[in-house]
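In: I'll drop the sequence and a predicted model, then ask my questions.
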Amino acid sequence: MEELMKILELHLDENMLQAVVSGAKKSDIPSKIKIRPVINKEILKFQTTISDGKKELHKNIEKREIKEQLQSWMATDYKQLQLDTIAYAITVLVSKKGKLTIKKKRWDKPKEAAPLQHNRKKKYVLPEGVPVPFLVDLGVMTPEGKIVNSKYDKFRQINRFLEFVEDILPQLKRSGEITIIDFGCGKSYLTFAMYYYLKILQGMDIHMIGLDLKEDVIDKCNELAGNYGYDKLEFYMGDIASYEGVDQVDMVVTLHACDTATDYALAKAVKWGADVILSVPCCQHELNGQIHNDILEPVLKYGLIKERMAALLTDAFRAGRLEEEGYNVQILEFIDMEHTPKNILIRAVKSGVPKKVKNLAECMELVGARPTINKLLNAKEEA
């Protein structure tokens, strides 16, 4: 290990980009450990990041300690260390017999050094420090563009949602007007954010409609849209199930539509042939009163467990039915669990190729589930 210690002594400095320890020799240790240099109170340290599958654990340690730790990891627990600096890519391999091999290759072109701040500022779709009118009026930003401390989670949520929107831009047509409907828009943080991002920042021709049942909220949102000159952003009071204001929609968004209201929104999106569906379901009560299975009784007898299983099954069945209607579907984490329990986002992009999801109907039958999405889409097909 003497050669390894020389490498570490030489390259563990501010010119290091990152190091990754991998190839765990045991099943009860982390599969991968990441290391990067940071400046903490004007002292160069090395931050280790270890994931336990649920959360990441960070620890800042000094050079002497990280050298000893890396030597220990490579001697007993791991097979590979990849150490990248601005000048070199260094690979350390450990064979089954403990033989050490070190490969050091100079980059064709030197890399740019990484920022060393302890907490690096995240790059947001809507950056901090740039005033956005609707965020100021909604109390998320100050007029100078500073994020209000109590609204920082909301600011993160808005940007996280816009990252999902950014991902699906290639699926939206680039010529002609794009119609987007937001069912259950509420105070419309995300509705305004989508319009601002797509219309103002991306320059797309969009017509966006927000729908909600609260008259005072709709009046306020229309007032704000008028103040900003958002002439193609409209808000109406109405119910998801009965809304018939348009004949064709390119994108349907439904955020925290309660219980089966999500199903009606998804069914509407399928009926319109929407190219993109973004849905964050809420309050999935329906299946909680339906699901039963004798074999699962030891699990389902606990109310909290049954409630969570019912919610997960509800969204899985929704995703499966959308696949059968010709959509490529992903279930994604919207925001961290500590901010809200409503953290699943269903993202569906139209492929135009319906496919039978193996055992989906049998799975519903197994647990006694009769989800509304099934009834609505079956009725559409029969019609």
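Out: Okay, I see it.

In: going forward, measure contacts between C-alpha atoms and count neighbours the same way
Out: Fine.

In: please enumerate the strands of the protein.
Out: Under the criterion DSSP state E, the chain carries strands at the ranges 16-24, 32-40, 43-51, 56-61, 78-85, 88-94, 100-106, 178-183, 206-212, 233-237, 251-258, 276-282, 327-333, 344-350.

In: okay, one more to line up with it:
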Amino acid sequence: MQPVVRSGEPALSAEAGALGVVRAALLEQSGLVRAVASGRRRRFDPPAYQRVEVRYVDLKGQRHLQITEFDERQAHTRNVAGAQPDFAGAGAGVAGGEIEKAVDELLGLAYGSWHVETTSETLRLRYTKKGKELLHRQEDSREQETGHDRVKQRVLDPAAPFLIELGISDHLGRVKPSRQAKYKQIEEFCKLLAPALDEAIAAGRIATDRPLQVVDLGCGNAYLTLAAYHLLSAAGHDVRMTGIDHNPAARKRNARVVEALGWQDHLRFVDATIQAAELDVRPDVVLALHACDTATDDALARAVGWEAPLVLAAPCCHHDIQKQLKSVTPPAPYALMTRYGIVRERFADVLTDSLRAAVLRQVGYRVEVVQFVDSQHTPRNLLLRAARTGTKPTAELQAEYDALVTEWQVNPRLAQLLLLEPPPAGVGL
């Protein structure tokens, strides 16, 4: 019998097994919000796709199970037809037939973790190195919608004490109107953090027999630092969190908040620049939210130097490449892309993050570039999600990168830090 672990409770026995619990949630078409499978189980052949996302959508008056499978380069989406939806909300019931067959096929693949969000709870299933099932169940009383146009769910309760201490929520646990954008940014960042961590653990890149080491580089006022600590601790992880920033006023303020929350034993702040930060142990996860311009490159380089298994970075401004493009002759026939300032600026954003992803792939990381929040909350809404695999770069990858930087005559900061010479680890081992 495999253990089922609820937040704050000892291990319980699952009558139908952990995978059976996940299966029931996937088939509940009126309750499933989203499910993500990733990683792979040890001693099993890897699935054909790196990750799969599942949810229900209504298309032409009929409910479908939408399955999106991701490989190294793109997403492949297919829709499996099911029952007629109950638009009156009177219980659409459990899916059957072709949908049930599709779900069973997905569960039969050797994914190492499942992250399932429903209208009532969040399930996190992962497999240990020995093949043991571990299922965490967190009840969720927050309102969620399962409509196909928009999926709304909250992983950060607005009434969480840390949000009140930070001044994002008021004393009644409601997000302040002036802080909605900041709340949305950190919440959407955390939505991508949780399944990415599950995948890294399932793949054996992060050990579970010791505390989880997380570092937030350029943490500033520590919104993400505190949110990540809250989220991961609630999921059952024994977290050791470090926020790094070279701002004495912010550090003192952050320390006061941590003490008020009683988290000072597991969460600390270090006064240092990103380049000069020293750690006692290697981090498992490195975060960076809106580190300005080349500070994002510094954060990525430090993560690589530490050989961090998982890195999530949301870049901010991209002035470095923008300036370089002003003084180069664009390759034909792309002169129009740099003629106008606003177009050049946006193109520089895309070029910068594309080059960052290419550099990370050359030093042994699998990289995804995704939108983590709608542009109405911040125009800087791309996220680089990188998982260390140790894979050597192919000749094709190196040739593509060399051709791109040569044609555009740019010298990316991250390439200077990582490809010219290895960065220092900065870990006292």
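Out: Yep, that arrived. It should be emphasised that the depicted structure is a prediction, and the values quoted were computed from it without experimental measurement.

In: TM-score for these two?
Out: Superposed pair, TM-score by TM-score structural alignment, normalised by the length of the first structure: 0.68. Supporting alignment: 294 aligned residues with a CA RMSD of 3.5 Å.

In: against the first structure, where does the helix or strand that Q138 of the second structure is a member of fall?
Out: Assessed by DSSP states H and E, Q138 of the second structure sits inside strand 133-139. With TM-score structural alignment applied, strand 133-139 of the second structure matches no range in the first structure.

In: tell me the spacing between L287 of the first structure and I240 of the first structure.
Out: Going from L287 of the first structure to I240 of the first structure by CA to CA, to the nearest Å gives 20 Å.

In: could I get the strands of the first structure as JSON lines with distance to A267 of the first structure and mean neighbour count?
Out: Listed next are the strands of the first structure as JSON lines, based on distance: least, CA to CA, whole Å; neighbours: other CA atoms under 10 Å:
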{"stretch": "strand 16-24", "distance to A267 of the first structure": "45", "mean neighbour count": "20"}
{"stretch": "strand 32-40", "distance to A267 of the first structure": "42", "mean neighbour count": "20"}
{"stretch": "strand 43-51", "distance to A267 of the first structure": "38", "mean neighbour count": "19"}
{"stretch": "strand 56-61", "distance to A267 of the first structure": "38", "mean neighbour count": "14"}
{"stretch": "strand 78-85", "distance to A267 of the first structure": "49", "mean neighbour count": "22"}
{"stretch": "strand 88-94", "distance to A267 of the first structure": "52", "mean neighbour count": "18"}
{"stretch": "strand 100-106", "distance to A267 of the first structure": "56", "mean neighbour count": "13"}
{"stretch": "strand 178-183", "distance to A267 of the first structure": "12", "mean neighbour count": "23"}
{"stretch": "strand 206-212", "distance to A267 of the first structure": "16", "mean neighbour count": "22"}
{"stretch": "strand 233-237", "distance to A267 of the first structure": "20", "mean neighbour count": "20"}
{"stretch": "strand 251-258", "distance to A267 of the first structure": "10", "mean neighbour count": "23"}
{"stretch": "strand 276-282", "distance to A267 of the first structure": "11", "mean neighbour count": "24"}
{"stretch": "strand 327-333", "distance to A267 of the first structure": "13", "mean neighbour count": "17"}
{"stretch": "strand 344-350", "distance to A267 of the first structure": "12", "mean neighbour count": "21"}
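
In: and those strands: which comes nearest V165 of the first structure?
Out: Across those, V165 of the first structure has its closest neighbour in strand 276-282 (8.4 Å, CA to CA).

In: in the second structure, what stretch matches that closest one?
Out: Strand 276-282 of the first structure corresponds to residues 310-316 in the second structure, going by TM-score structural alignment.

In: contacts for that stretch next, please.
Out: Identification of contacts with stretch 310-316 of the second structure by CA atoms under 8 Å, 6 or more residues apart in numbering yields 193, 196-197, 200, 284-293, 296, 300, 303, 380-388.
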